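Student: Coordinates for the following, if possible.
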Amino acid sequence: MKAYVFPGQGAQFVGMGKDLYDNSPLAKDLFEKANTILGFRITDLMFEGTDEDLKQTKVTQPAIFLHSVILAKVMGADFQPQMVAGHSLGEFSALVAAGAMSFDDGLKLVSQRALAMQKACEAEPSTMAAIVGLDDAVVEEVCAAIPEVVVAANYNCPGQLVISGSIAGVDKACTLLTEKGAKRALKLAVGGAFHSPLMEPARAELASAIQATQINEPVCPVYQNVTATPFTNPADIKQNLVAQLTAPVKWTQTVQNMIADGATLFTEVGPGSVLQGLVKKVDRNAQTAGISKLA
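Tutor: You can find the predicted model right below:
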């Protein structure tokens, strides 16, 4: 079975999508439509901007979404998913690619999500850290014992978990987890505590926008981050999208469930190859491929 997976924040690079724009009339139309919807020329920042330009959350999230979704659209009949999933932001790309949301609605939601998350980051200084080389249960236990806000945020693959929370909470957790034997406890260069309770203002802000968006039944099951299980019912999909901002990304469990349900090839659609690497770390026998530009 063909599984398509869609990357999240951090996969961006300057020049992303330019070959699509230059070589596909459909892609060019969709990129120009995106410029109009967003109210600024995101294509200029994607194709010729700086790394700093692309690191702005309001740019990063729509840019990665556009690269992934437009690639899937340009693939046309070659894009025949039997199951899809996306990492955090990538879940929106997966939903649009699978026909659950229109291109316009997906882009508007991603833009609103980025701005709401940025606002939540600015309201309370917070951060994230990657913890390598410990069992998930040990990380969860240490975080739960700290009186500050700090939680498991991204279950990326066995032995690699990202924590999220207040600066004091994450610092304390990094110290304790290093003492517990973590190979690395590395703070990430991010603007805030994504997928933690500190994103509650963003979740509340985005909830009404998601509820007001038309969601259709996708062409195949969408494995959503919050539960790592497949959904096709529009009401369930909406509920999970709202919960996603403050809940952890269960990527390890998602990949395990997709394999258990028959996935034989994981194709990453969009910038970078991070998800291919994570899939291999979940199951070294899994077949992976990547599509980041026109063949």
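
Student: going forward, measure contacts between C-alpha atoms and count neighbours the same way
Tutor: OK.

Student: Quick check: Asn216 touching Asp236?
Tutor: No - Asn216 is beyond contact range of Asp236, at 11.1 Å (criterion: Cα atoms under 8 Å).

Student: out of these two, which sits in the more crowded spot?
Tutor: Between Asn216 and Asp236, Asn216 has the larger neighbour count (other Cα atoms under 10 Å), namely 18 against 11.

Student: Name the nearest residue to that one, sequence neighbours excluded.
Tutor: Excluding its sequence neighbours, the residue lying closest to Asn216 (Cα to Cα, 6 or more residues apart in numbering) is Ala100, at 4.5 Å.

Student: OK, contacts around the one you found?
Tutor: Ile215, Asn216, Glu217, Pro218, Val219, Pro234 (Cα atoms under 8 Å, 6 or more residues apart in numbering).

Student: ok, now Gly17?
Tutor: With Cα under 8 Å, 6+ apart, Gly17 has these contacts: Met46, Phe47, His67, Lys293.

Student: ok, now how distant is the nearest residue to Ala263 once chain neighbours are set aside from Thr264?
Tutor: Nearest residue to Ala263, sequence neighbours excluded (Cα to Cα, 6+ apart): Met1, at 4.7 Å. As judged by Cα to Cα, to the nearest Å, Met1 and Thr264 stand 5 Å apart.

Student: Next: Pro230.
Tutor: Distance, Pro230 to Thr264, by Cα to Cα: 16 Å.

Student: And these two? Which one has more around it.
Tutor: Neighbour count, other Cα under 10 Å: between Pro230 and Thr264, Pro230 has more, with 20 against 16.

Student: to compare against the first, here's another:
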Amino acid sequence: MKHAYVFPGQGAQSVGMGKDLYENVPEAKALFEQANEILGFRITDIMFAGTDEELKQTKVTQPAVFLHSVILAKALGVKPDAVAGHSLGEFSALVVAGALSFEDGLRLVSKRALAMQAACEQQPGTMAAVLGLEDAVVERICDETEGTVVAANYNCPGQLVISGAVEAVETACVKAKEAGAKRALRLPVGGAFHSPLMEPAKVELAKAIAEAPFRTPACPIYQNVDAKAYTDPEQIKANLIAQLTAPVRWTYIVKNMLADGVDEFTELGPGTVLQGLVKKVSTEVAVESKATL
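Tutor: Predicted structure coming up:
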């Protein structure tokens, strides 16, 4: 039996996340306080008692989701046979697998969040979920649409998120509906994540990743860019840099994990999004979500 731990990305956050860990586990409280020092502001105040709007800011959301996932994994003492994370969640996966220290992982996530927020302000963009079409049909629609619009998140069969310039995304949504999509709707996000519009953030993050000390993980990590399993630190770094402008191939990550013998999945962190996506890839596999001990 192989047990995979998977980690959610931006969008899974909710006010109150991680509060029980802080209050009941002394080691968890120490890590949260260390995070407050590293970030230079009390992210715990926003996580535990802030408003949805405060928590939705990219510079807050990304470190918050990372902290909840990683500190929960440490409190549980997990020993995964394989790991993966959705977008931001890939950093959580790397820390849990031992490829990055908690401190270095948090610093990289914070830099990534700030760089992505700056890129969003520099080149406004958006994302949209397209439901009920084959991946190849959505890819063709993106290719045939004028302007920047690309397939960004291959979430599960029949659910693909597109990303790019606002006008191009809206045009692609109209074409998707004409092609028979059940739904094609804009998502409440502040930018065109996993599209060419994130290039400025990619350039900035590449420097930080290149300088960070990566180690060989204790188990394979299935990475977003090509859904394949990696243990080589240099390859992991290259894939992590490419991830910002490349699509998240979640459907194929799950399929590859299943093919490699994974028969149990546990989602660690806020929300239950990944649990649902895994079940849509395979109804047979055992899946659970954990947001607390």
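
Student: Now the TM-score, please.
Tutor: TM-score of the superposed chains, computed with TM-score structural alignment, normalised by the length of structure 2, equals 0.99; 292 aligned residues with a Cα RMSD of 0.4 Å.

Student: before we move on, the earlier item: in a helix, the residue nearest to Asn216 of structure 1, correct?
Tutor: No - counting by DSSP: H, G, I helix; E, B strand; the rest coil, Ala100 of structure 1 falls outside a helix, being coil.

Student: where along structure 1 do the helices fall?
Tutor: 18-23, 25-38, 42-48, 51-55, 57-75, 90-97, 103-123, 136-144, 167-179, 200-212, 234-244, 251-260, 274-282 (DSSP state H).

Student: helices or strands next to the longest one in the packing?
Tutor: For helix 103-123 of structure 1, the helices and strands in contact under the criterion 3 or more Cα pairs under 8 Å, 6 or more residues apart in numbering; DSSP states H and E are helix 25-38, helix 57-75, helix 90-97, helix 200-212.

Student: what does stretch 255-267 of structure 1 rub up against?
Tutor: For stretch 255-267 of structure 1, the external contacting residues (Cα under 8 Å, 6+ apart) are 1-5, 83, 223, 228-229, 276, 279, 282-283, 286-291.

Student: Mind checking which of those residues are buried?
Tutor: Among the contacts of stretch 255-267 of structure 1, those scoring as buried are 2-5, 83, 223, 228-229, 276, 279, 282-283, 286, 288, 290-291 (criterion: 16 or more other Cα atoms under 10 Å).

Student: for these, which one is nearest Ala27 of structure 1?
Tutor: Closest approach between those and Ala27 of structure 1, by Cα to Cα: Ile291, at 14.9 Å.

Student: right, and the closest one touches Val269 too?
Tutor: Yes - the pair Ile291 of structure 1 and Val269 qualifies as a contact (Cα under 8 Å) at a distance of 5.0 Å.

Student: who touches both of these two?
Tutor: Shared contacts of Ile291 of structure 1 and Val269, defined by Cα under 8 Å, 6+ apart, are found at Leu71.

Student: Considering the contacts of Gly17 of structure 1, which are maintained in structure 2?
Tutor: Using both residues aligned by TM-score structural alignment, their matches' Cα atoms under 8 Å, structure 2 keeps these contacts from the contacts of Gly17 of structure 1: Met46, Phe47, His67, Lys293.

Student: one step back: I'd like the helices and strands packed on helix 103-123 of structure 1 as a markdown table, with distance to Ile131 of structure 1 and mean neighbour count appended.
Tutor: Listed next are these as a markdown table, based on distance: least, Cα to Cα, whole Å; neighbours: other Cα atoms under 10 Å:
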| stretch | distance to Ile131 of structure 1 | mean neighbour count |
| --- | --- | --- |
| helix 25-38 | 35 | 17 |
| helix 57-75 | 23 | 24 |
| helix 90-97 | 22 | 28 |
| helix 200-212 | 24 | 17 |
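
Student: got JSON lines for those helices, with distance to Cys143 of structure 1 too?
Tutor: Below are those laid out as JSON lines (distance: least, Cα to Cα, whole Å):
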{"stretch": "helix 25-38", "distance to Cys143 of structure 1": "38"}
{"stretch": "helix 57-75", "distance to Cys143 of structure 1": "26"}
{"stretch": "helix 90-97", "distance to Cys143 of structure 1": "26"}
{"stretch": "helix 200-212", "distance to Cys143 of structure 1": "19"}
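
Student: so which of those helices comes closest to Val142 of structure 1?
Tutor: With distances scored as Cα to Cα, the stretch of those nearest to Val142 of structure 1 is helix 200-212 (22.5 Å).

Student: thinking again about what came up before, taking the buried ones among the contacts of stretch 255-267 of structure 1 one by one, which sit in strands?
Tutor: Counting by DSSP state E, the part of these found in strands is Lys2, Ala3, Tyr4, Val5, Met83, Tyr223, Thr288, Gly290, Ile291.

Student: For those, which two are the farthest from each other?
Tutor: With Cα to Cα as the measure, no two of these lie farther apart than Tyr223 and Ile291, at 19.9 Å.

Student: most distant residue from the middle of structure 1?
Tutor: Distance from the C-alpha centroid of structure 1, by Cα atoms, centre = their mean, peaks at Glu179 (30.3 Å).

Student: residue in structure 2 matching that one?
Tutor: Using TM-score structural alignment as the criterion, Glu179 of structure 1 maps onto Glu178 of structure 2.

Student: Next: Asn225 of structure 1.
Tutor: Matched to structure 2 by TM-score structural alignment, Asn225 of structure 1 sits across from Asn224.

Student: and that match, how many residues sit next to it?
Tutor: Here the number of neighbours of Asn224 of structure 2 (other Cα under 10 Å) works out to 30.

Student: got a list of what the closest residue to it other than its chain neighbours touches?
Tutor: Spatial nearest neighbour of Asn224 of structure 2, chain neighbours left out: Val248 (4.7 Å); criterion: Cα to Cα, 6+ apart. Counting by Cα under 8 Å, 6+ apart, Val248 of structure 2 touches His86, Ser87, Ala152, Asn153, Tyr154, Asn155, His194, Asn224, Val225.

Student: Try it again at 10 Å.
Tutor: 85-87, 151-155, 160-161, 194, 223-227 (Cα atoms under 10 Å, 6 or more residues apart in numbering).

Student: wait, doesn't Gly191 of structure 2 sit right on Gln117?
Tutor: Yes - in this structure Gly191 of structure 2 lies within contact range of Gln117 using Cα atoms under 10 Å: 7.9 Å.

Student: Between these two, which is the more surrounded one?
Tutor: Gly191 (27 against 19).

Student: Quick check: the gap between the residue in structure 1 that that one lines up against and Met117 of structure 1.
Tutor: Taking TM-score structural alignment, the alignment pairs Gly191 of structure 2 with Gly192 from structure 1. In this structure, Gly192 of structure 1 and Met117 of structure 1 are 8 Å apart, going by Cα to Cα.
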